[in-house]
Each structure stands twice: as structure tokens, then as C-alpha cells.
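**Q** what's the 3D shape of this:
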Amino acid sequence: METITTSAPPKKRLDQVRDKIRFKHYSLSTEDTYVSWIKQFILFNGKRHPTEMGAAEVERFLTYLATERHVSSSTQNQALSAILFLYRDVLAVQLPWLDGFERSKKPRRLPVVLTTAEVQQLLKHAESAPPPIGLLIRLLYGTGMRLMEAVRLRVKDVELSRKEIVVRDGKGGKDRVTMLPESLLEPMRTQLALRKSWHDEDLRLGKVDVWLPDALAVKYPNAAREWGWQYVFAAANYSVDLRSKVERRHHVDEKQVQRYVKKAAAAAGIVKPTSPHTLRHSFATHILQAGYDIRTVQELLGHSDVSTTVTIQREVKTPSPDGAGG
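**A** Model prediction:
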């Protein structure tokens, strides 16, 4: 009897993009963003196959984004990054025009910085946020961490005895150490005690596994259940992981933090545009005012280039009368 073999149908283009992004361990938000831009690029060009297009089609799409949709230069560059990923990483096409394609220049603006009095008022109003959001907001200012670095913080990286936090896999894939203010030691102990009770309950229910990057999950197969690898700021409820379909605790929703920072700023009467990142800039400015040297501040913030820290230093003109900290 003749054996009939059938091969699986080729995957759709966007599914190939998702597979490649997951292979490279990019975040879910990056996956959604890249897939969205690539889809828009293909639809804009009449659903033509990407290999049939070139620099003219890319330039026309980016021009449309700028002139008709009025997107910012950073958004336009995000779209270009997605298109470059499609060609280089998914299609494995090295086209000469990709290397010479000029990115839109982001306008240079000084960061928004709050005064120490404004920060203290904001933190006071943030106390009304549901736990642990209020503590997270205080942590952003007291440590200078980025929002996602804070919500993804693991138990093992909180060093209460040394008053330090180890930031793992920060921007650019680097680790660094930042300070943990004295004023946050007891709130962090309380948060860890609550988190430990949840972990014990999760063990009992068999829902204790926490998300780990694929490489770590393979290297340390039991780590996902261990206390040290758990998120410090875990969500109160379980949710289904969109990729693995496993039900477990995720970290708190970063959008909650963004929302409550804006609410606290409004309640404090702050008219400056204020976001979680504003607290990072304010932290850097205030410790510079307190006498820290710029190289130390660069290390605490995890800036690759000191010029980024210098941009913040330009805001520092006179010492603050009430100092810095959380």
C-alpha cells in the first residue's frame, strides 16, 4: 500500500513573526506592537508580499504616518524597527537600502522634573491607592527604577540588610544595583510577608509557577516554584498566561501604576505632565542636588552613556532645601 505523506501548510506571515519574536524571548508587548505595525505596513501597500517591496514602499508608509496620522518621531521609529525585524529576522533578507535608511530624529527635550515638595505631595496622595500600588509609586521615586523594572522585581533581588535592590536585565540587558531608602524598609518587609503568605497558598493550590524567560526555565527547571523567583508585586488574582495558557499569578498591571501616578499628581495640584518616569528623573535630579557625583548617578540609573545623565544634570541649578529619597 502506498503511503501518502502530507506536509503541514506553511505558516501565515504574522504567525512566523510571532514565532521569531518568541524564539528571541522578546516581551509580549513587543510582540503585539511589531505584529500590529507589520500588519499595517502590508495592508497599506495593498497586501503585497514584503519581498516585492523595497525602500520606496517603506518610505511612503513612514511618510503617511508622519503627515497624515501625525505620529511622533519615536512612534515612527517603532514602526521602522518592526519592518526591519520582518525583513532581517523573519524573511532573512539583507537588502542594501535597509542599512542606509535614516531614522526620524527625536526632538531633544529636557525631562520633566518635580520639586521635592511636589514629590512629597504626590506621594502623600498616592497613599490612597490600593496596595501595593502606593508602595510601588514610592519605590519608583526612592530607587530611580523604571516602571517595568519595579513591577517585575523578584524576591531574591531585594536586599533589605544592605538596603539595596538588584535590577536584573534592565534596559540594554544589563544588571545594576540601586539604593533602597531607609523609609521603605518596613513597607517592603510587610509586602514580602504578605507575598510569602500568597506563595504558601499558591503551593497548596498547585498554582505557584511564576513566569521565567525560556532560557532560565530550562536551566533551572524548579526555579518557577521557588520563593526567591516570585514577583514581589504580584497580582491579587490568578490569570491565564497568553502564551503558555498556564493559570498563575502575574505581576501587577503597570497601567494601574500609571493611572494612580496621574491621579495623585492631579490631587496634589501638580500641573506638569507627570508619569512614573517623571519620578525617575526627579530621583536623579534630587540626589545630584544632594551631592552625589554624576558617575554614581549614572550607575544607579543604568545609563549606558553619561550624556543621558548630563541631560538630567542640566535641570540641577540650586541645591534642594529638603533633600531626596523615598
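
**Q** going forward, measure contacts and count neighbours with C-alpha atoms only.
**A** Fine.

**Q** Next, the buried residues of stretch 66-74.
**A** Ala66, Ser73 (16 or more other Cα atoms under 10 Å).

**Q** Repeat that for stretch 54-66.
**A** Under 16+ other Cα under 10 Å, the buried positions of stretch 54-66 are Glu57, Val58, Phe61, Leu62, Leu65, Ala66.

**Q** Please generate a structure for the following sequence too, so the two can be compared:
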Amino acid sequence: MDTQSKSPKLMDRVKATMRVKRYSPRTEKTYCYWIRYFIRFHGVRHPGSMGGPEVRAFLEHLAVERHVASATQNQALNALVFLYRHVLEQPLGDIGEFSRARRPCRLPVVLSHEEAMRVLSQLSGPMRLMGALMYGSGLRLLETCRLRVRDIDFDRQIVTVRAGKGDKDRTTLLPATCIPCLQQQISSAQRQLDYRLAQGRVPVTLPHALDRKYPNAGVSLAWQWLFPASRPCFDDTGKVVLHHIHPSAVQKAVKHAMRTASLTRPGSCHTLRHSFATQLLSRGTDIRTVQELLGHKSVETTQIYTHVLGNGFAGVKSPLG
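**A** Here you go, the predicted model:
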């Protein structure tokens, strides 16, 4: 059997292993991309016949020839470590020294409260609500898209983020001003569910094998997406399901709103999350609390916002006053 006929079977094993370990669909797609790239880079050789030296040469190529970012190079390395450790189950060996892509020291773009409100005023309907949750709750774009009815707790005014970055759950603030719009959004989800039930039970996509454990979960209100896609699609098994709104649609709407708001600096959906953090810190919120609300693994990640605010100088003032 030649190498090219082995490759599809290898990729099937990669996907199966990732699904057993419950990696996110985005991680699966990314890792498969880097593994295929690695195989093509070495002339479609099977990874089983390669090891540390070939991985080092590939990472060198990414840094020196492709000029990729540090995070991108690390992503490729993680994909290959996963391949050798969990799929091929063979030691990768010593990779040795290789050129590291430089990590740029850049501060995030943040908005003042007035600028953030100007951006939100340029959005309408569900897009405005999603923008408000990114700014008012500190949600990531994908976390906002993946919200379900069950994740909103009006009594305690909290939003539960499930399987966020790093596959972790957390709770964060639910802005009081968002409550009426969220109630309308849930009413809309109920109407859409009633319509789909009348038309033939199109369920929403569910995590892992939940639909087998709870067969009616996909057509219960609690599991409905707060921000569903405009039309059903096919899942991996060929079943017709309803997915959440695609993140690119939200990105496009927010970028347009930021241009229309005539901001002095370009921004994105993540700018709203950055602004949430800086606003809390500027109002005296403890940095550990902000870390928990944002879902950062390390407080060092959250500390970048103190530099944005200029709070990292221990009260030192300019000699000019």
C-alpha cells in the first residue's frame, strides 16, 4: 500500500481520536490542516516514517520562510505532538533547537465607554444584543454565538459559558439592560421551535452524544440556540439540524458598525471584550475577579489590561506634571 492511500486512513484516525477526546470542531479542523501541511511539506511521506528532525525542519520553514506568528507556530507544533502522542503512539524524539517565530509585544485596542455605546447604537436586533453581551459580559465571539436558552439566569443575573476556551465552564455578569432583549430573544426561540415542531421536528445541534442520552433535548426550549442560524443544515451524520449563527456574520456586522461609528482605531468583536476588561479595572474591580469573568487561565494574561490603562507604573508621574 503506498503512502497516498495511507493518508486518508491516517486522517480518519486523527479525527476519530480527537472526537473521543472531545476536542472542539475548530481545534479538529486546525490540527488536521497542520498535519496535512506537514505531510505535503515532506513530499507526502507517512508521518510514521518521520520524527523529530522532520518536525524541526517544518517548524523552521514556518518561521523563516512563511514568517508566521508565534502563536501559529505553536499551534502547528501542538498539532504534530498530538499526532505522534495520541494517534501514532510513537515517541516524537528530540526536536532540538529551531527558529522561534517572534511574539510581538502589542497592546490590545480598547474603546472608551462612550465609543462602545456608539458602536452598539449602529447595530440592531440580535446583532446589537450579541454586541452588548460581548461588551457587557466580556464574552468571546464564539461563546456568544453558542449561548443557549438554559445559559441565561435572570434571577441571579448571570450568564453561564459552557465549554469555553480550554473546554471550561464559567459564569459572568448579565447586564440588566440586556434582560428585556434577552426575554424577547427567548420568546423568538420558542416561536421558532413551535414552527419547526409543526413542520417536522428539526432539532438543534447538541454537544457530544447528548441526543442519544436525552432524545427530546434537541426539541426542548432549554437547549435552543439564543442566536440560531437562518436555516437548517446537515450534520456529520447527514441529519437535518439547526446550528447557531455563523461567527463571520457577527464579525461583519460589528466591523461595519465600528466603521460607521467613526472610531479613531480599527476594532473587532474582541475589542468589545477587551473594553469590558479595561472598564472593570478602571472602576476598581479586583484583577482576580476580572480574570475569572474573562475565563483567563493565568492572571498574567489579564494583566495586559493594566498596561493599557497605564496602571503599571506604581503611581509614577511625568516630570512635566
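
**Q** So after superposing, what's the score?
**A** Here the TM-score for the pair of chains, by TM-score structural alignment, normalised by the length of the second structure, is 0.88; 306 aligned residues with a Cα RMSD of 2.2 Å.

**Q** Just the strands from the second structure, written as ranges.
**A** Assigned by DSSP state E, the strands in the second structure fall at 152-153, 158-161, 170-173, 233-234, 240-241.

**Q** Redo those strands as TSV? Include distance to Tyr23 of the second structure and mean neighbour count.
**A** Listed next are the strands of the second structure as TSV, based on distance: least, Cα to Cα, whole Å; neighbours: other Cα atoms under 10 Å:
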stretch	distance to Tyr23 of the second structure	mean neighbour count
strand 152-153	25	18
strand 158-161	17	20
strand 170-173	18	17
strand 233-234	20	14
strand 240-241	21	16
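
**Q** With distance to Ala71 of the second structure added, can I get those in JSON lines?
**A** Putting the strands of the second structure into JSON lines (distance: least, Cα to Cα, whole Å) gives the following:
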{"stretch": "strand 152-153", "distance to Ala71 of the second structure": "33"}
{"stretch": "strand 158-161", "distance to Ala71 of the second structure": "24"}
{"stretch": "strand 170-173", "distance to Ala71 of the second structure": "24"}
{"stretch": "strand 233-234", "distance to Ala71 of the second structure": "32"}
{"stretch": "strand 240-241", "distance to Ala71 of the second structure": "34"}
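
**Q** can you tell me how far the nearest residue to Phe101 of the first structure once chain neighbours are set aside sits from Glu201 of the first structure?
**A** Of all residues not flanking Phe101 of the first structure in the chain, Ala55 sits nearest, at 8.0 Å (Cα to Cα, 6 or more residues apart in numbering). Ala55 of the first structure sits 56 Å away from Glu201 of the first structure, going by Cα to Cα, to the nearest Å.

**Q** what sits against Met50 of the second structure?
**A** Not one residue lies near Met50 of the second structure by Cα atoms under 8 Å, 6 or more residues apart in numbering.

**Q** How much space separates it from Val44 of the second structure?
**A** For Met50 of the second structure, the distance to Val44 of the second structure - Cα to Cα - is 11 Å.

**Q** any chance of the buried residues of stretch 54-66 of the first structure in CSV, plus distance to Lys255 of the first structure?
**A** What follows is these, written out as CSV (distance: Cα to Cα, whole Å):
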residue, distance to Lys255 of the first structure
Glu57, 35
Val58, 32
Phe61, 30
Leu62, 28
Leu65, 26
Ala66, 27
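
**Q** and Leu111 of the second structure, which of the strands of the second structure is closest to it?
**A** Evaluated over the strands of the second structure, closeness to Leu111 of the second structure peaks at strand 170-173, with 19.2 Å, by Cα to Cα.

**Q** mean per-residue distance, that closest one to the first structure?
**A** In the superposition with the first structure, the average deviation recorded for strand 170-173 of the second structure is 1.2 Å (mean Cα distance after the TM-score superposition for the first structure).

**Q** can you pull out the helices in the first structure?
**A** In the first structure, the helices defined using DSSP state H lie at 13-23, 28-44, 55-67, 73-85, 96-99, 116-126, 133-143, 147-151, 185-205, 214-219, 254-267, 276-289, 294-301, 306-313.

**Q** Name the stretch from those that approaches Pro107 of the first structure most closely.
**A** Among these, helix 73-85 comes nearest to Pro107 of the first structure, with 7.9 Å by Cα to Cα.

**Q** State the span of the second structure onto which that closest one is aligned.
**A** Using TM-score structural alignment, helix 73-85 of the first structure corresponds to residues 70-82 of the second structure.

**Q** tell me which residues of that stretch are tucked away?
**A** Neighbour-count burial for stretch 70-82 of the second structure [16+ other Cα under 10 Å]: Gln73, Gln75, Ala76, Leu77, Ala79, Leu80, Phe82.

**Q** Can you give the contact residues for that stretch?
**A** For stretch 70-82 of the second structure, contacts defined as Cα under 8 Å, 6+ apart pick out 31-32, 34-35, 55, 59, 62-63, 92, 100-103.

**Q** Please repeat the previous calculation with a cut-off of 7 Å.
**A** Contacts of stretch 70-82 of the second structure with the rest of the structure, by Cα atoms under 7 Å, 6 or more residues apart in numbering, involve Tyr31, Trp34, Ile35, Leu59, Leu62, Ala101, Arg102, Arg103.

**Q** Now Phe44 of the first structure: closest residue in space, sequence neighbours ignored.
**A** Phe44 of the first structure sits nearest to Phe61 (Cα to Cα, 6+ apart), 7.1 Å away.

**Q** That neighbour -> the second structure?
**A** By TM-score structural alignment, Phe61 of the first structure lines up with Phe58.

**Q** What's the separation between the equivalent of Ala253 of the second structure over in the first structure and Thr190 of the first structure?
**A** Alignment note: Ala253 of the second structure maps to Tyr260 in the first structure; criterion TM-score structural alignment. Going from Tyr260 of the first structure to Thr190 of the first structure by Cα to Cα gives 21 Å.

**Q** Aligned counterpart of His286 of the first structure in the second structure, please.
**A** Match for His286 of the first structure (TM-score structural alignment): Gln279.

**Q** So what's the residue count around that match?
**A** Residues lying near Gln279 of the second structure (other Cα atoms under 10 Å) number 19.

**Q** now swap in Ser248 of the second structure and tell me
**A** Ser248 of the second structure: 11 neighbours (other Cα under 10 Å).

**Q** try the one 10 residues further on
**A** Taking other Cα under 10 Å as the neighbour definition, Met258 of the second structure ends up with a count of 23.
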